[in-house]
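[1] Okay, here's the prediction I keep looking at, along with the sequence it came from:
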Amino acid sequence: MALHLIKLCVGCDSITDLEEWIEENRALHRRLGRDYEQTHTTRMVPKRVDELLDGGSLFWVIKGHVAARQKLLDIRPFTDSDGIGRCRLVLDQTVVTIEPRPYRPFQGWRYLIAKDAPRDIDLKSGDLGQMPDEMRRELAELGLL
């Protein structure tokens, strides 16, 4: 069974913001003639790497709700220029919208076991997929989703 991570998506107000940030970085790398690989750097290195890389994702908390996820492709520990150990989470560039769920602020990341992970939303079919992020969040807060 896959294990996931959950983390705050600081600076993003919506899933669209996250997708635009990814596209801007991809375009910058393209202009510079570099291959693009989306990574997120974190201070702590997960200890359960094998479980995370066995189908795990990074779930993003956006504006107080778990709202999206990206598949984890690799986890690469490294030491920065100040001698501090850090970790790069290599992510699939596809952002998957999930059923929104309220989540309190926290620091760093947390493990999220598969049975507790929110389900994906099929954006191509159904009313829920066509709804704006903010409306999904409000309905989730009211307990209607």
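    That came through fine.

[2] all contacts plus neighbour counts: C-alpha atoms, from now on.
    Will do.

[3] Buried ones in the strand of greatest length in the chain, by neighbour count?
    Criterion DSSP state E: the longest strand present in the chain is strand 65-79. The neighbour-count check on strand 65-79 (16 or more other Cα atoms under 10 Å) flags His65, Val66, Ala67, Ala68, Arg69, Gln70, Lys71, Leu72, Leu73, Asp74, Ile75, Pro77 as buried.

[4] next, the one to line up against it:
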Amino acid sequence: MPLHLIKLCVGCDSIQDLEAWVLERRRMPGGSPGEHIHTTRMMPKRCEALLDGGSLYWVIKGQLACRQRLLDVRPFTDADGIGRCRLVLEPAVVPVRPRPYRPFQGWRYLEPDDAPPDLGDEAADVGVLPETMRRELVALGLL
């Protein structure tokens, strides 16, 4: 059964911001069209379960909003000799049923039973809503 990670998406105000950031990073020199790299300080201990179909779920502005499938976890040492980790993600950003989530530092594990479902066909309808309206609908329990 896959295990997931959850992480704050610092600097993004919406799913569209994250998608634009992923696209920009892939266009940079050395960027890969088939993967998106996110660097984090700590190495997950449960890599095998994460790579068995797990995803990185993003918290955007206090709401669990979307996910990217994890393709690989690559440890490395930076120029200062500090151990770090590259989370290799599928570039596609998949909206999930939003729900509130408190701020935290680093990342957390997310058990499969606690992971919100993908929006699927609903994503197109929800995607056209202004971000502030979508957040208000979630806060009211209508979305």
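    Perfect, thanks for sending it. Model, not experiment: these values are computed from the prediction.

[5] TM-score them against each other, please.
    Scored against TM-score structural alignment, normalised by the length of structure 2, the superposed chains reach a TM-score of 0.90; 141 aligned residues with a Cα RMSD of 1.7 Å.

[6] circling back: would you check the span in structure 2 matched by the longest strand of structure 1?
    Aligned using TM-score structural alignment, strand 65-79 of structure 1 spans residues 63-77 in structure 2.

[7] mean shift of the matching stretch relative to structure 1?
    Superposing on structure 1 and averaging over aligned pairs (mean Cα distance after the TM-score superposition for structure 1), stretch 63-77 of structure 2 comes out at 0.4 Å.

[8] can you put the buried residues of strand 65-79 of structure 1 in TSV and add distance to Leu145 of structure 1?
    Below are the buried residues of strand 65-79 of structure 1 laid out as TSV (distance: Cα to Cα, whole Å):
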residue	distance to Leu145 of structure 1
His65	12
Val66	13
Ala67	13
Ala68	15
Arg69	18
Gln70	22
Lys71	24
Leu72	26
Leu73	30
Asp74	32
Ile75	33
Pro77	38
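
[9] Most widely separated two among those?
    The most widely separated members of those, counting by Cα to Cα, are His65 and Pro77 (28.1 Å).

[10] What distance do you get for the residue nearest to Leu23 of structure 2 when sequence neighbours are not counted to Tyr57 of structure 2?
    Residue nearest to Leu23 of structure 2 in three dimensions, not counting chain neighbours: Pro91, with 7.9 Å by Cα to Cα, 6 or more residues apart in numbering. To Tyr57 of structure 2, Pro91 of structure 2 is 13 Å away according to Cα to Cα, to the nearest Å.

[11] What of Glu122 of structure 2?
    In terms of Cα to Cα, Glu122 of structure 2 sits 18 Å off from Tyr57 of structure 2.

[12] Those two: who's more crowded?
    Of the pair Glu122 of structure 2 and Tyr57, Tyr57 is the one with more neighbours under other Cα atoms under 10 Å, namely 29 against 12.
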